[in-house]
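>>> could you look at this predicted model? Sequence included:
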Amino acid sequence: MIAQAIFIIILGAAIYLFAKNAGKIRRNILLGKDTDRSDQPAVRWKVMAKIALGQTKMVKRPVAAVMHFFIYIGFIIINLEVLEIMIDGIFGSHRIFAHPLGGLYGLLIGGFEGLAVLVLIACVVFLCRRNIVHLKRFTGTEMTAWPKSDANYILITEILLMTAFLTMNAADYKLQLLHFEHYVKAGSFPISSLIAPLLPNRSGALVILERVCWWFHIVGILIFLNYLPYSKHFHILLAFPNTYYSNLNKKGKFTNMASVTNEVKAMLDPSFVPENTGEPARFGVKDVTDLTWKNLMEAYTCTECGRCTSVCPANITGKLLSPRKIMMDTRDRITEVGNNLDKHGKDYDDGKTLLDNYITREELWACTTCNACVEACPVNINPLEIITEMRRYIVMEESQAPASLNNMFGNVENNGAPWKYSQADRFNWSNPS
């Protein structure tokens, strides 16, 4: 009864803390401007099933795709075993599903163990890729000590959890062979039975080992759950809504501000009567609260995998831009804004903005708007939208732009085209004489 009470307290505290921290992230996301992503629900479900569930964009890098698939499937299916552990912890039972499921239970446990081994292999491979092979896309100015450590912490945690799971099963298997107390014959242990000979033969030591691994496994999972809101691995949960609310427009289509469009229409047609869309608080984006909630959701969904940066032509040629850094900076800034809200209230101004304090103008103007980063992202994140909206602010609010763009703007205004030639001279090239 004491063990049950302790477990219930730990479980309740873990759920409460996770709900509290996840609620803060939801609050932070909703600090963004509203945008309608409710159209074409059938298409959206299809996109989510294809990209988040089916992971179709991962296969462009086959090694990573296979290893990630092992972890992904293991995470989903092994959670069925976690459900049994939680029920056992609450009611003081032991392998409560063994009797009702009969022979199927043995197949499930065997499958769980096979997946646990695949997860172990995948995590070791990923650790080697990051810390021994040193893949280039895992480096960069934005990949400071914390992002690198975050990835390693998760991989090491998963290795420890899977090791504890297999060791728990091995001790349980050996206790079943000894017909010790409530450790009745239940399940099939194709992997852990190979570990069993390495364990002590004394029943008392086996019980202690089995219980220690049981507690370590389930408490470790609850700690992992509460670590997610502080980690890039929150994408485990957000990848699904993020892909559901994907931008279904063609990738080359840019958004227009309704207020600006109405002014242009009114100049071209004096009889045009614009709808009352309200005055925009700002043209473009200066700080994170000028972004939409979808932009902010994408920032929290970013896995920091570096696929976007690795295909960015500006980054490849040595320029300062890194699409991954754009998303990480956005996440850091909205988290800072949320923390200020909690500490100082909604009217507090810390004097910082996403533009200049986090993202430099050199980064923004290095972008070629080629959409390579958007195409490469495995969960449909769009760094380009943030970049173009911040450029819009610089041009429309500050009237600042590189000299080459200012020349183009002047040519468009004076000549009706980006080139410096007058309209009368445009066709001269067709007459070589």
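Received it, and whenever you're ready, just let me know what you need.
>>> CA only for contacts and neighbour counts going forward, please
Fine.
>>> which non-adjacent residue is nearest Leu194?
Of all residues not flanking Leu194 in the chain, Ala170 sits nearest, at 7.9 Å (Cα to Cα, 6 or more residues apart in numbering).
>>> check contacts around that neighbour.
Counting by Cα atoms under 8 Å, 6 or more residues apart in numbering, Ala170 touches 189, 192-196.
>>> of those residues, keep whichever come out buried.
With burial judged by 16 or more other Cα atoms under 10 Å, the buried subset of the contacts of Ala170 is 189, 192-193, 195-196.
>>> go through stretch 99-118 and flag the buried ones.
105-118.
>>> can you redo these as a markdown table with secondary structure and distance to Ile51?
Shown next, in a markdown table, are the buried residues of stretch 99-118 (DSSP: H, G, I helix; E, B strand; the rest coil; distance: Cα to Cα, whole Å):
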| residue | secondary structure | distance to Ile51 |
| --- | --- | --- |
| Tyr105 | helix | 31 |
| Gly106 | helix | 32 |
| Leu107 | helix | 29 |
| Leu108 | helix | 27 |
| Ile109 | helix | 29 |
| Gly110 | helix | 29 |
| Gly111 | helix | 25 |
| Phe112 | helix | 25 |
| Glu113 | helix | 27 |
| Gly114 | helix | 25 |
| Leu115 | helix | 22 |
| Ala116 | helix | 24 |
| Val117 | helix | 26 |
| Leu118 | helix | 22 |
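>>> closest one to Gln40 out of the residues you listed, please.
Of all these, Leu115 has the smallest distance to Gln40: 36.4 Å, by Cα to Cα.
>>> residue contacts, that closest one?
70, 73-74, 78.
>>> strands - which of those residues land there?
The members of the contacts of Leu115 all map outside strands under DSSP state E.
>>> mark which of those are part of helices, please.
70, 73-74, 78 (DSSP state H).
>>> just give me the closest of these to Gly318.
When the ones in helices among the contacts of Leu115 are compared against Gly318 (criterion: Cα to Cα), the nearest one is Phe70, at 34.8 Å.
>>> what about that closest one, distance to Leu118?
6 Å (Cα to Cα, to the nearest Å).
>>> which stretches of the stretch 151-300 of the chain form helices?
Here the stretch 151-300 of the chain has its helices, by DSSP state H, counting those that start in this stretch, at 192-195, 203-227, 235-244, 258-268, 293-301.
>>> mind putting those helices into JSON lines with distance to Ala49?
Converted to JSON lines, the helices of the stretch 151-300 of the chain look like this (distance: least, Cα to Cα, whole Å):
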{"stretch": "helix 192-195", "distance to Ala49": "34"}
{"stretch": "helix 203-227", "distance to Ala49": "24"}
{"stretch": "helix 235-244", "distance to Ala49": "8"}
{"stretch": "helix 258-268", "distance to Ala49": "33"}
{"stretch": "helix 293-301", "distance to Ala49": "17"}
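>>> need the winner for burial among those.
Looking across the helices of the stretch 151-300 of the chain with neighbours counted as mean count of other Cα atoms under 10 Å, the highest average goes to helix 293-301: a mean of 26.
>>> put this next to the previous one:
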Amino acid sequence: MISQLIFAILFIGAIVLFTINARKIIRNIKLGRKESRNDRSTERLKTMLLVAFGQKKMFKRPIPALLHLFVYLGFIIINIEMLEIVIDGLFGSHRLFSILGPFYGFLIAAFEWLALSVLLGCIVFLIRRNIIHVRRFFGVEMTSWPKTDANLILIMEILLMSAFLLMNAADYKLQLSGAEHYALAGNFPVSSALLSILPDNINSLIIIERSAWWFHIIGVLAFLNYLVVSKHLHIILAFPNTYFSSLEPKGKFPVMESVTNEVKAMLDPSFTPPAPSEEIIRFGSKDVLDLSWKSLLDAYTCTECGRCTSVCPANMTGKLLSPRKIMMDTRDRIAEVGKNIDKNGKFEPDNKSLLDTYITREELWACTTCNACVEACPVNIDPLKIIMELRQFAVMEESQAPAPINAMFSNTENNGAPWKYSQEDRANWSK
């Protein structure tokens, strides 16, 4: 009963802590401005199933995709067994689902093979990061914490899978020994290979089995709460993020309603503009509170894999821009705003903003708007949307743009084209 009580306290405490932190993240995302993404539900569901569940875009790089699929499926499916572990922990039972008979044996065998695949996949990922040094895992934005975060997750998954297999091995040997409370249940094709290295003493086996059991369950609960402060939050957010991702062609940029109304009023004297809103109209975005909730969801979903930056032509040619950094900076800033609200009850100006404090103008204007980063992202994150809104603010609110951009604006105004030649000379090239 003491064991069951301790387990119940730990389990309820972990769920409560996760709920508190998850609510803060949801609150932070909702701080963004409203944006409708509820249309075309069938297409959205299809996108989510293909991109998030099916990991369609990952397979542009087949080997990492296959390893990721093993880790993803293994970790998700194995945790189905958590339901049994939780029930056993609360009621003191042993392998409660063994009432499923032969199907239970099939499940445990499948879980073990998946656990092995997760174990091997994580080891390969550690080697890729720390020995092979795959280039896209590095960059100015990949400071000590992002690197440590990635390694911690991989090590944690290796330890959890190892504890799972050790627990099963000790459990199986106790079953074969006829130990009390350990009835024959399940098939153990992988963990049975560990039987020879385990002691024969029943008391020692029970200690090993219980220790591995507690390590596994506490590790999973700790992992659950680590998600909310780690890049691996994408395990949860990838699904809503792909569902709400843009269904428009990638080259199509949204128009500003406020600007559109101004143009309509100039062209059509009979046009009646909508009633003015109580909200202050801002062209573009300066800080995270100006961005839409979808852009903030993008930021929290980013897994820092670097696929966006690895295909960015500006980054390839040595320019300062890194689409991954844009998303990491946005997430850091909205987290900072959230802490400000937690401390003061509402957001108090802190003389900081996403533009300039986190993202420099040199980064913004290095972007070619080619959409390569959007195309490459495995979970349909859109760094370009944030870049363009920051640019819009710089140009339309502050009248600050690089000299070549200002020259283009002037030529377009005077000549109807980005070049300095008059309209009469525009066809001279044909001669």
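It's in. This one's a predicted model, so the numbers in the text were calculated from it and none came from an experiment.
>>> nearest to Ala3 of structure 1, of the helices of the stretch 151-300 of structure 1?
Among the helices of the stretch 151-300 of structure 1, the nearest to Ala3 of structure 1 by Cα to Cα is helix 203-227 (10.1 Å).
>>> now do the closest one: everything it contacts.
By Cα under 8 Å, 6+ apart, helix 203-227 of structure 1 touches 10-11, 14, 17-18, 21, 82, 85-86, 157, 161-162, 164-165, 167-169, 171-172, 174-175, 178, 180, 199-200.
>>> and those, which of them are buried?
Taking 16+ other Cα under 10 Å as the criterion, what is buried in those is 11, 14, 18, 21, 85-86, 157, 161-162, 164-165, 167-169, 171-172, 174-175.
>>> buried subset of the contacts of Leu115 of structure 1, written for ChimeraX?
To isolate the buried ones among the contacts of Leu115 of structure 1 in ChimeraX, judged by 16+ other Cα under 10 Å, type:
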select :70,74,78
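>>> could you measure from the closest residue to Val337 of structure 2 other than its chain neighbours over to His181 of structure 2?
Ranked by Cα to Cα, 6+ apart and with sequence neighbours excluded, the top spatial neighbour of Val337 of structure 2 is Phe347, at 6.8 Å. Per Cα to Cα, Phe347 of structure 2 is found 56 Å from His181 of structure 2.
>>> same question for Leu320 of structure 2.
62 Å.
>>> next: Gln392 of structure 2.
Counting by Cα to Cα - Gln392 of structure 2 and His181 of structure 2 are separated by 68 Å.
>>> look at the two and report which has more neighbours.
With neighbours defined as other Cα atoms under 10 Å, Gln392 of structure 2 and His181 compare such that Gln392 has more, 20 against 12.
>>> so that one makes contact with Asp290?
No. Using Cα atoms under 8 Å, Gln392 of structure 2 makes no contact with Asp290, being 11.8 Å away.
>>> find residues that contact each of the two.
Residues touching both Gln392 of structure 2 and Asp290 by Cα under 8 Å, 6+ apart: Gly284.
>>> what segments of the stretch 1-150 of structure 1 are strands?
Under the criterion DSSP state E, counting those that start in this stretch, the stretch 1-150 of structure 1 contains no strands.
>>> on that earlier part again, select, out of the helices of the stretch 151-300 of structure 1, the one closest to Gly140 of structure 1.
helix 293-301 (17.8 Å).
>>> helices or strands next to that closest one in the packing?
If contacts are counted by 3 or more Cα pairs under 8 Å, 6 or more residues apart in numbering; DSSP states H and E, helix 293-301 of structure 1 sits against helix 2-29, helix 235-244, helix 323-344.
>>> distance to Arg307 of structure 1 for these - can I get that in JSON lines?
Listed next are those as JSON lines, based on distance: least, Cα to Cα, whole Å:
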{"stretch": "helix 2-29", "distance to Arg307 of structure 1": "24"}
{"stretch": "helix 235-244", "distance to Arg307 of structure 1": "15"}
{"stretch": "helix 323-344", "distance to Arg307 of structure 1": "8"}
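>>> distance-wise, check the nearest residue to Ile73 of structure 1 once chain neighbours are set aside relative to Ala13 of structure 1.
In this structure, Ile73 of structure 1 finds its nearest non-sequential neighbour in Leu115, 7.7 Å apart by Cα to Cα, 6+ apart. Counting by Cα to Cα, the gap from Leu115 of structure 1 to Ala13 of structure 1 is 29 Å.
>>> ok, Ala64 of structure 1 next?
Counting by Cα to Cα, the gap from Ala64 of structure 1 to Ala13 of structure 1 is 35 Å.
>>> same question for Leu120 of structure 1.
Relative to Ala13 of structure 1, Leu120 of structure 1 is positioned 29 Å away (Cα to Cα).
>>> could you export the contacts of Ala170 of structure 1 as a markdown table, including distance to Cys302 of structure 1?
Output for these, formatted as a markdown table (distance: Cα to Cα, whole Å):
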| residue | distance to Cys302 of structure 1 |
| --- | --- |
| Phe189 | 37 |
| Ser192 | 36 |
| Ser193 | 39 |
| Leu194 | 39 |
| Ile195 | 38 |
| Ala196 | 41 |
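>>> which single one of the residues you listed is nearest to Tyr421 of structure 1?
Nearest to Tyr421 of structure 1 among these, with distances taken as Cα to Cα, is Ser192, at 78.0 Å.
>>> contacting residues for that closest one?
By Cα under 8 Å, 6+ apart, the residues touching Ser192 of structure 1 are 113, 166-167, 169-170, 173.
>>> hmm, which of these are common to structure 2?
Retained in structure 2 (both residues aligned by TM-score structural alignment, their matches' Cα atoms under 8 Å) from the contacts of Ser192 of structure 1: 113, 166-167, 169-170.
>>> for those, which one is nearest Ile386 of structure 1?
For the kept ones among the contacts of Ser192 of structure 1, the nearest to Ile386 of structure 1 is Glu113 (43.6 Å; Cα to Cα).
>>> map that closest one across to structure 2 for me.
In structure 2, the residue paired with Glu113 of structure 1 is Glu112, using TM-score structural alignment.
>>> list the contacts for the residue nearest to that match when sequence neighbours are not counted?
In space, and not counting its chain neighbours, Glu112 of structure 2 is closest to Val190: 5.9 Å by Cα to Cα, 6+ apart. Residues counted as contacts of Val190 of structure 2 (Cα under 8 Å, 6+ apart) are 109, 112-113, 116, 165.
>>> same list, the residues you listed, but as CSV with distance to Lys352 of structure 2 please.
Formatted as CSV, the contacts of Val190 of structure 2 follow (distance: Cα to Cα, whole Å):
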residue, distance to Lys352 of structure 2
Ala109, 54
Glu112, 50
Trp113, 50
Leu116, 47
Leu165, 49
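>>> what's the closest of the residues you listed to Trp145 of structure 2?
Ranked by distance to Trp145 of structure 2 (Cα to Cα), the contacts of Val190 of structure 2 are led by Leu116 at 28.0 Å.
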